[in-house]
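J.: Below is the sequence, then the predicted model.
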Amino acid sequence: MNVLEALGLSTPVVQAGMGGGVTSAELAAAVSAAGGLGTIGLSDPRSFAAELHRAVKLAGRRPVAANLLVPFTRRAHIDACVAAGAALVVFHDGAPGRWIAALRAARIPVLCSAGNAAQARRALAAGADGLIAQGVEAGGHLVADRPLAVTLPEVLEAADGAPVLAAGGVADAADVRALLSAGAAGAIAGTRFLLTEESRAHPGYKQKVLGAQRTIRTMLFGMGWPLAHRVVPNAVTERWCARNELGPQTVRAFNRMSAPLSRLLPVSAQGPILAAQRVTVPLYTPALPLAGMHPGTVDRSALYAGETIHRIHDIVPAAEALARLTP
């Protein structure tokens, strides 16, 4: 029995844990209530704890997961997962042994993302119960630099029997079916759930994704977290990524030097910094525009989305999005 079967899901689909506040309790709970696995993404510890508690309550007896971005994870996030009764925790961009041990001691299974065999082996050595094989097609921050068709078999082999979920390029039921046939225990979808009524993404952000003709893999929005990420274009990428999608070399160098900021600054500082960002000054945090923010933030912040934009054309309720993904 794999980790998703143990949770009693009726469909092997997980809503990606989109961080920064874009995943509402209503979104995660709607996915879980419909038979998938909804996930609360990382935000500041207080907001994260409140949202996770609400999601678990709204989902009734259905399981709800949590997604933690390793550079920004604090002890308070781990405590919130235990207190709320998270059914599963996913770590992205690392495998922190002490946090994995704390969660497993609370009988919460842990998965870690991996974009190659080396990352997969490190995660299992750190105590992870399973893995998420990510492909470079995925939206958001990338631990992979190759397509899922390459990373999935490599991670499956390194997993040596441990369950492996697959993320990247999941837009419909045919994608899920293909990944299950390839050996994945389940599929993770992000952009499809970003474009739902329950998503807290700014309406202008959603419209940018729906109207985009392409995505780019860049490092422009890397202040404090210099990991490559996939976004749709906006005013700042058009200005600063025209010559090189990754962004100006000087900006990338500054972002690498700023990496310690993720451990020094509170997650709650992302919002005020985002409000101060300007198109003319290439200093951008990983923060994304949320509903209620000034419309101008859409053109000066990260608009994360995967390559599935070419096959997703509407905004629907979360339960409908899950139904379209169900084999």
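T.: Ah, there it is. Residues are numbered from 1 along each chain as shown.
J.: Only C-alpha atoms from now on, for both contacts and neighbour counts.
T.: OK.
J.: So what's the gap between the helix or strand encompassing D175 and the chain middle?
T.: For D175, the element it lies in under DSSP states H and E is helix 173-181. Computed by CA atoms, centre = their mean, to the nearest Å, the chain-centroid distance of helix 173-181 equals 20 Å.
J.: immediately after it, which helix or strand?
T.: Counting by DSSP H and E, what follows helix 173-181 is strand 186-189.
J.: What is that following strand packed up against?
T.: Under the contact definition 3 or more CA pairs under 8 Å, 6 or more residues apart in numbering; DSSP states H and E, strand 186-189 sits against strand 13-15, strand 164-167, helix 173-181.
J.: Go again with 10 Å.
T.: helix 3-6, strand 13-15, strand 130-134, strand 164-167, helix 173-181, helix 318-325 (3 or more CA pairs under 10 Å, 6 or more residues apart in numbering; DSSP states H and E).
J.: Going by contacts, tell me the helices and strands next to the last one.
T.: In terms of contacts (3+ CA pairs under 10 Å, 6+ apart), helix 318-325 is packed against strand 13-15, helix 25-33, helix 173-181, strand 186-189, helix 191-194.
J.: rerun at 7 Å
T.: Under the contact criterion of 3 or more CA pairs under 7 Å, 6 or more residues apart in numbering; DSSP states H and E, helix 318-325 touches helix 25-33, helix 173-181, helix 191-194.
J.: Could I get these in a markdown table, plus columns for distance to A212 and mean neighbour count?
T.: Below are the helices and strands packed on helix 318-325 laid out as a markdown table (distance: least, CA to CA, whole Å; neighbours: other CA atoms under 10 Å):
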| stretch | distance to A212 | mean neighbour count |
| --- | --- | --- |
| helix 25-33 | 23 | 28 |
| helix 173-181 | 21 | 17 |
| helix 191-194 | 13 | 28 |
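J.: of the ones you listed, which approaches A16 most closely?
T.: helix 191-194 (7.7 Å; CA to CA).
J.: try it against this one:
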Amino acid sequence: MGTKTIRPAIPTPFTRMVGVDHPIVLAPMAGAVESDLAAAVGNAGGYPIMPCSWSSKETIDTELANLRAKTDAPFAVNLCLDMPQDARLEYCLSHRPNAVHFFWGDAAPFVEHVHANGALVMQTVSTSKEAKRAVEAGVDVLIAQGWEAGGHVKGTVATLPLLPAVADAAGSVPVLAAGGISDGRGLAAALCLGASGVVMGTRFLATPESAAHADYIAHVIAAQHSDTVHETDLYNVGWSNAAHRVLRNALADRWLEEGRPDNQTRHRSGEIIAKRGGNSITAYQSTTPHHTMTGEIEALSMWAGQSVGLVNSVDPTGAIVDSIMAKAHAALRLP
């Protein structure tokens, strides 16, 4: 079981609701977030969201049990609603998470059941209209995801204009900002715009606790703000019609230069480029480069947000949380 270190806190409605010290939430990056990274964020006083959307019952049971063994911090589980999740929801609820986070869909049909199981409901939204509907349905926490975010991004509005609009629609419901935030200045700005905390993914990729492949992490560290692309039909094998932001690479550049050809005619279509255990990964497959993968890591979907230019080194998760909080205090001129 990890031990929390003491850092100057910035209490918000969100931190008080879930019982954590800091308004820093770990994004549920499937393939990069496993129990080690989630526990490290929890032990540093933040709030981890565990990715469970594509996991088997055995994986969910193992990862959530491992997380419980490494930290007593509260945590949420993430489920993507672009596919049926009723069975996974039951698996997750059996582990008594603090909250269930629903992404890419409407949480309303699940609110009553999740509440009856003693958990909060979180939902990612990309418009103020979605925010209003979620609040009316009884969702407890909203995540306003801006277009700058890495990975899969449903909306087309940037975080800066989206966040205050969602905060206005949310009323007393806490709102978390996601997209384009990698340090304490971003946290401070989000708080000033009405957020109750931030969700961060890209920054936590470059940590010793991350499950991401070392080559992927190296590309994240080397990247600049302009080195990402936002597309719908690039890494669409396995999850089609889902917009996403990834680092540019040779595969993506050729696809763009050739005018975004379809899945049947594009370069290397169907070709196996990597493996994870006994599983083969083809070109353009939607899958995070995991540390156990072998093959052409650079050609895989290296998810990253536009704040990637602020990620310049591999640092322990606890040190990152320390830095975020120190910079937020300085930016807000807090003692």
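T.: Cool, got the structure. Computed from a prediction, not measured in an experiment: that's the story for all the values here.
J.: before we move on, the earlier item: adding distance to H53 of structure 1, write the helices and strands packed on strand 186-189 of structure 1 out as TSV.
T.: Below are these laid out as TSV (distance: least, CA to CA, whole Å):
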stretch	distance to H53 of structure 1
helix 3-6	21
strand 13-15	17
strand 130-134	24
strand 164-167	25
helix 173-181	29
helix 318-325	19
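J.: for the stretch 101-250 of structure 2, what spans make up the strands?
T.: 120-125, 141-145, 151-152, 175-178, 197-200, 228-231, 244-247 (DSSP state E, counting those that start in this stretch).
J.: The helix holding D175 of structure 1 versus helix 318-325: what angle between them?
T.: Relative orientation of helix 173-181 of structure 1 versus helix 318-325 (axes from the mean of the first three to the mean of the last three CA atoms, to 10 degrees): 60 degrees.
J.: start and end residues in structure 2 for helix 173-181 of structure 1, please.
T.: Across structure 2, the stretch matching helix 173-181 of structure 1 (TM-score structural alignment) is residues 184-192.
J.: quick one on the thing from earlier: so which of the helices and strands packed on strand 186-189 of structure 1 comes closest to T191 of structure 1?
T.: strand 13-15 (9.3 Å).
J.: For the aligned partner of L103 of structure 1 in structure 2, give me its contacts.
T.: Alignment note: L103 of structure 1 maps to V114 in structure 2; criterion TM-score structural alignment. Going by CA atoms under 7 Å, 6 or more residues apart in numbering, V114 of structure 2 touches 120-121.
J.: before we move on, what about I78 of structure 1?
T.: Contacts of I78 of structure 1 (CA under 7 Å, 6+ apart): W99.
J.: Let's see that with 8 Å instead.
T.: 99, 102-103 (CA atoms under 8 Å, 6 or more residues apart in numbering).
J.: Of those residues, which is the nearest to A80 of structure 1?
T.: L103 (10.6 Å).
J.: roughly how far apart are the closest one and G85 of structure 1?
T.: Distance from L103 of structure 1 to G85 of structure 1, counting by CA to CA, to the nearest Å: 11 Å.
J.: just the helices in the stretch 51-200 of structure 2 please.
T.: 57-70, 86-93, 111-116, 128-137, 159-170, 184-192 (DSSP state H, counting those that start in this stretch).
J.: hang on, the earlier thing: need the winner for burial among the strands of the stretch 101-250 of structure 2.
T.: strand 175-178 (a mean of 31; mean count of other CA atoms under 10 Å).
J.: contact partners of that one?
T.: 14, 141-146, 149, 159, 163, 166-167, 190, 194-200.
J.: related to what we said a few turns ago, which stretch among the strands of the stretch 101-250 of structure 2 comes nearest G46 of structure 2?
T.: Closest among the strands of the stretch 101-250 of structure 2, using CA to CA: strand 197-200, at 10.1 Å.
J.: For stretch 194-201 of structure 2, which outside residues touch it?
T.: Outside stretch 194-201 of structure 2, the residues that reach it (CA under 8 Å, 6+ apart) are 12-15, 23-29, 143, 150, 163-164, 167, 174-179, 181-182, 187, 190-191.
J.: Are any of those residues buried, and if so which?
T.: 12-15, 23-29, 143, 150, 163-164, 167, 174-179, 181-182, 187, 190-191 (16 or more other CA atoms under 10 Å).
J.: Reformat the helices and strands packed on helix 318-325 of structure 1 as CSV; add distance to R230 of structure 1.
T.: Listed next are those as CSV, based on distance: least, CA to CA, whole Å:
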stretch, distance to R230 of structure 1
helix 25-33, 22
helix 173-181, 20
helix 191-194, 11
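J.: So for R75 of structure 1, which of the ones you listed sits nearest?
T.: Here helix 25-33 is closest among these (CA to CA), at 21.2 Å.
J.: Give me the mean deviation of the closest one from structure 2.
T.: Taken against structure 2, helix 25-33 of structure 1 registers an average deviation of 0.6 Å after superposition, with mean CA distance after the TM-score superposition for structure 1.
J.: Please tell me which residues of structure 2 that helix aligns onto.
T.: Using TM-score structural alignment, helix 25-33 of structure 1 pairs with 35-43 in structure 2.
J.: export the helices of the stretch 51-200 of structure 2 to TSV and tack on distance to P289 of structure 2?
T.: Formatted as TSV, the helices of the stretch 51-200 of structure 2 follow (distance: least, CA to CA, whole Å):
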stretch	distance to P289 of structure 2
helix 57-70	18
helix 86-93	23
helix 111-116	32
helix 128-137	32
helix 159-170	26
helix 184-192	27
